[in-house]
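Asks: with the input below, show me the fold.
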Amino acid sequence: MREAALKESANEVRRMRKWKLSQIIGFVILLLVTITMLSPVWFMVTTSLKTTKEMLVFPPTLIPKVFAWGNFSELFTNTDIKFGQQYRNSLIVSIFTVIGTIISSSFVAFGFARYQARSSSFLFMLVLSTLMLPYPAIMIPQFLLFMNLGLHDSLLPLILPSFFGSAYMIFLLKQFFSTLPDELYNAGRIDGCSEFRLYWNLTLPLAGPALATVAIFSFIWSWNDLLTPVLYLDSQENFTLPVGMAAMLSSKFRLAPWNLLMAASILSVLPIMLLFAVAQKRFVEGIVLTGIK
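Replies: Coordinates of the predicted model:
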């Protein structure tokens, strides 16, 4: 019995050693992957704090010898860049895009989720089929439409399409609205709520997680969009951040200001990080709840 117990104890020790060894190997692999993925971020931060002279040094320095904090202020003071105005343009476009997407997509999704008509399924499939249309297929007709309306070189062509709904957001919100019980709406009708009040005062307050998901997706897509602003914007005063940062590589500069570009990249990432930090909990809830149906 004693020999069996000692043998079992020795086997248990060997298993624990093997388990600890596998944990150490796994930790090392994860650490290497993390360092590899964070290396571009480190390069972006360090380059943004380098002077123009140090930026051209090869091989590049891992830590700046002199921290050039003035790169961030130069973005707003250099009249050739107009970074502050472009930052404001991007905020205006992204905020109004979020508002338009939430209002239009939630209204359409509410109709598909709560009202059953003979052709509602066909109409819903027709809306979803627009997801298969690549943007270049509608790019030219949409461009000609806004040109004829006299809206070229303004921010309106970047904002107005969001007020006509997004098929993907309609699908997300419809899945969430369908999970709300019919008894809730019957109680609202008994209390005298109109159909619009059922949507505005009953559905939207309960759809916080789904609306947060829509808001984050819409903001990120609009904030990072480069192709659409390139099509419609000509003057530098109307540029959004992606176009303005691309224009920083133009011939106005004697050499590419990579330190300023990296500083602009850091500032351009901050609103997305802030939005996700504020709405992270509801964003995760929205992803989970819209997938349950």
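
Asks: could you use CA atoms for every contact and neighbour count after this?
Replies: Fine.

Asks: mind telling me what element Leu172 is part of?
Replies: Using DSSP states H and E, Leu172 falls within helix 167-177.

Asks: now do that helix: which elements does it pack against?
Replies: helix 83-114, helix 120-129, helix 208-224, helix 258-292 (3 or more CA pairs under 8 Å, 6 or more residues apart in numbering; DSSP states H and E).

Asks: angle of the longest one against helix 83-114?
Replies: It refers to helix 258-292. 10 degrees (axes from the mean of the first three to the mean of the last three CA atoms, to 10 degrees).

Asks: what's the angle between helix 258-292 and helix 167-177?
Replies: Using the same axes, to 10 degrees: helix 258-292 against helix 167-177 is 40 degrees.

Asks: run through the neighbouring helices and strands of helix 258-292.
Replies: Using 3+ CA pairs under 8 Å, 6+ apart: helix 258-292 touches helix 2-48, helix 52-55, helix 70-77, helix 167-177, helix 208-224, helix 241-247.

Asks: including distance to Ile92, could the ones you listed go into TSV?
Replies: Shown next, in TSV, are those (distance: least, CA to CA, whole Å):
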stretch	distance to Ile92
helix 2-48	26
helix 52-55	32
helix 70-77	18
helix 167-177	20
helix 208-224	10
helix 241-247	11
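
Asks: and these: which comes nearest Ile287?
Replies: For the helices and strands packed on helix 258-292, distance to Ile287 was read as CA to CA. The smallest value, 7.0 Å, belongs to helix 208-224.

Asks: ok, residues contacting whatever helix or strand comes next after that closest one?
Replies: Going down the chain from helix 208-224, the next helix or strand is helix 227-232, by DSSP H and E. Contact partners of helix 227-232, identified using CA atoms under 8 Å, 6 or more residues apart in numbering, comprise 143, 152-154, 157-158, 239-240, 243.

Asks: now Leu144: which helix or strand?
Replies: Going by DSSP H and E, Leu144 is in helix 135-148.

Asks: what's next to that helix, contact-wise?
Replies: Helix 135-148 is touched from outside by 152, 157, 231-232, with contacts defined as CA under 8 Å, 6+ apart.

Asks: are any of the residues you listed buried, and which?
Replies: 152, 157, 232 (16 or more other CA atoms under 10 Å).

Asks: make CSV from the residues you listed and add distance to Thr203 to it.
Replies: Shown next, in CSV, are the buried ones among the contacts of helix 135-148 (distance: CA to CA, whole Å):
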residue, distance to Thr203
His152, 37
Pro157, 30
Tyr232, 36
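
Asks: closest one to Tyr168 out of those residues, please.
Replies: Using CA to CA, those come closest to Tyr168 at Pro157, 19.9 Å.

Asks: where's that closest one, which helix or strand?
Replies: Going by DSSP H and E, Pro157 is part of helix 156-159.

Asks: elements contacting that helix?
Replies: Taking 3+ CA pairs under 8 Å, 6+ apart as the contact cut, helix 156-159 packs with helix 83-114, helix 227-232.

Asks: what's the spacing between that helix and its chain's center?
Replies: In this view, helix 156-159 has its centroid 18 Å away from the chain centroid, taken as CA atoms, centre = their mean, to the nearest Å.

Asks: ok, now stretch 48-56?
Replies: How far stretch 48-56 lies from its chain's middle: 30 Å, per CA atoms, centre = their mean.

Asks: to compare against the first, here's the next sequence to fold:
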Amino acid sequence: MSPRLAGRYLVLGLTLVVMTGPIVWQFLTSLRGRTENVYAGVLPSEPTLDNYARVAESFPLLQYVGNTLVVAALAVTSNLLFASMGGYALSRPGWKGRKAVFTVLVATLMFPFESVMVSMFLTVRDLGLVDTLAGVWLPGAVSVLNIMIMRAAFLAVPAELEEAAVLDGAGEWARFTRVFLPSARGALAVVCITSFMGAWDDFLWPLLVLTDSDHYTLQLGLKTLAGATTVNDQRLTAAGAIAALAPMVVLFFALQRFFFDGVGEGAVKT
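Replies: Model (predicted):
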């Protein structure tokens, strides 16, 4: 093995350790018994799944998971619908103002969430959606980044396919649903994964909007678990964190082939 190749493997190995080390540590901590020292070695002496059962007993885990799934499902559905339609519109030539709209949308990406969250909260309050799951979902109903991803994917669709559809008598809606969407399945998978992760992992916005614990999402529930004086146990916190991570891991591995295809589609033409 050449020194250059060995150096690449070394860098990749170090990156793997840095990226996955905290997750592996959390997982191993969640397997430790009640009396076992959390810092006593790397591997638990007597692995047990008891901590996961204790998490479910300590707070309404299933209720928080259900609330989060509702928000995530709404976010995925609305992003797939609006991002694909918006990306398609921005990819179509021949209408005035297309470049101006594209420029404005890209410019909004420069503003951090913290700079607009007050105005967003006031809007949600005026709509009467404070302390509702709809209020949690609404700001993430469509992402500008997802619109850009779909636009890039649609621009990469060969013009010959659309021309053939036009010759066959397909209208605008038929071309969109039968030509462009099937050709951008990878980009749709990217939108699905990013939308789900954004809704599932969101903590700050639900913290601002929700006040009733019955409406808490999973991240807020885990915060109450970690901060509760009666259950301040690192094993429980680790088990809750792993339980929250599991759905995202499953979703990614289920869609990873489409995900990487979608990344490639977005890099073909912008």
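
Asks: quick TM-score on the pair, please.
Replies: Aligned and superposed, the two chains score 0.89 in TM-score terms (TM-score structural alignment, normalised by the length of the second structure); 269 aligned residues with a CA RMSD of 2.4 Å.

Asks: show me the contact partners of the helix holding Pro157 of the first structure.
Replies: Contacts for helix 156-159 of the first structure (CA under 8 Å, 6+ apart): 93, 96-97, 100, 146, 151, 228-229, 232.

Asks: pick out the most distant pair among those.
Replies: Gly100 and Tyr232 (19.2 Å).

Asks: how far does the helix holding Leu172 of the first structure sit from the chain's center?
Replies: Using CA atoms, centre = their mean, the offset of helix 167-177 of the first structure from its chain centre is 17 Å.

Asks: just stretch 221-237 of the first structure next, same as before
Replies: 16 Å.

Asks: how about that stretch, aligned to which bit of the second structure?
Replies: Stretch 221-237 of the first structure lines up with residues 198-214 of the second structure when matched by TM-score structural alignment.

Asks: can you name the residues of the second structure that the helix holding Leu172 of the first structure overlays?
Replies: Going by TM-score structural alignment, helix 167-177 of the first structure sits over residues 144-154 in the second structure.

Asks: give me the mean deviation of that stretch from the first structure.
Replies: For stretch 144-154 of the second structure, the mean deviation from the first structure after alignment is 1.1 Å (mean CA distance after the TM-score superposition for the first structure).

Asks: what residues does that stretch touch?
Replies: Contacting residues not belonging to stretch 144-154 of the second structure are listed as 79, 82-84, 86-88, 90-91, 105-106, 108-109, 180, 183-184, 187-188, 191, 262, 265-270 [CA under 8 Å, 6+ apart].

Asks: which of those are buried? Put it as a ChimeraX command.
Replies: Typed into ChimeraX, the line below selects the buried ones among the contacts of stretch 144-154 of the second structure, using 16+ other CA under 10 Å:
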select :79,82,83,84,86,87,88,90,91,105,180,183,184,187,188,191,262,265,266
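
Asks: follow-up on the earlier one: which one of the helices and strands packed on helix 167-177 of the first structure lies nearest to Thr34 of the first structure?
Replies: helix 258-292 (18.7 Å).

Asks: ranking the helices and strands packed on helix 156-159 of the first structure by burial, who's on top?
Replies: Counting by mean count of other CA atoms under 10 Å, helix 83-114 has the highest mean neighbour count of those, with a mean of 20.

Asks: tell me the average deviation of it from the second structure after fitting.
Replies: Looks like 1.1 Å for helix 83-114 of the first structure (mean CA distance after the TM-score superposition for the first structure).

Asks: helices or strands next to that helix in the packing?
Replies: Looks like helix 83-114 of the first structure contacts helix 70-77, helix 156-159, helix 167-177, helix 208-224, helix 241-247 (3+ CA pairs under 8 Å, 6+ apart).

Asks: can you list those in TSV and add distance to Arg14 of the first structure?
Replies: Listed next are those as TSV, based on distance: least, CA to CA, whole Å:
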stretch	distance to Arg14 of the first structure
helix 70-77	56
helix 156-159	64
helix 167-177	51
helix 208-224	48
helix 241-247	57
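
Asks: tell me which of the ones you listed lies nearest to Val13 of the first structure.
Replies: helix 208-224 (47.8 Å).

Asks: so how far is the closest one from its chain's centroid?
Replies: 6 Å.

Asks: then stretch 260-276 of the first structure?
Replies: 12 Å.

Asks: which bit of the second structure covers that stretch?
Replies: Against the second structure, stretch 260-276 of the first structure falls on residues 236-252 (TM-score structural alignment).

Asks: who's in contact with that stretch?
Replies: So stretch 236-252 of the second structure is contacted by 23, 26-27, 29-31, 51-52, 54-55, 193, 196-197, 218-219, 222, 225-226, 259 (CA under 8 Å, 6+ apart).

Asks: again, only this time at 7 Å
Replies: Stretch 236-252 of the second structure is contacted from outside by 26-27, 29-30, 51-52, 55, 193, 197, 222, 225-226, using CA atoms under 7 Å, 6 or more residues apart in numbering.

Asks: likewise stretch 78-93 of the first structure?
Replies: 75-76, 155, 158-159, 223, 237-241, 244, 248.

Asks: just the buried residues out of the residues you listed, in ChimeraX syntax.
Replies: Those of those that count as buried under 16+ other CA under 10 Å are selected in ChimeraX with:
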select :75,155,158,159,223,237,238,239,240,241,244,248
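
Asks: using a markdown table, lay out the contacts of stretch 78-93 of the first structure together with distance to Asn186 of the first structure.
Replies: Compiled in a markdown table, the contacts of stretch 78-93 of the first structure are given as follows (distance: CA to CA, whole Å):
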| residue | distance to Asn186 of the first structure |
| --- | --- |
| Leu75 | 56 |
| Phe76 | 55 |
| Leu155 | 43 |
| Leu158 | 40 |
| Ile159 | 36 |
| Trp223 | 40 |
| Glu237 | 52 |
| Asn238 | 49 |
| Phe239 | 49 |
| Thr240 | 47 |
| Leu241 | 48 |
| Gly244 | 52 |
| Met248 | 58 |
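
Asks: in a markdown table: the helices and strands packed on helix 156-159 of the first structure, plus distance to Arg197 of the first structure.
Replies: Shown next, in a markdown table, are these (distance: least, CA to CA, whole Å):
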| stretch | distance to Arg197 of the first structure |
| --- | --- |
| helix 83-114 | 12 |
| helix 227-232 | 36 |
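
Asks: what's the closest of these to Ile35 of the first structure?
Replies: The nearest among these, by CA to CA, is helix 83-114 at 30.5 Å.

Asks: so how far is Thr97 of the first structure from the residue most central in space within the first structure?
Replies: The C-alpha lying nearest the average C-alpha coordinate of the first structure belongs to Ile220 (CA atoms, centre = their mean; 2.4 Å). According to CA to CA, to the nearest Å, Ile220 of the first structure and Thr97 of the first structure sit 10 Å apart.
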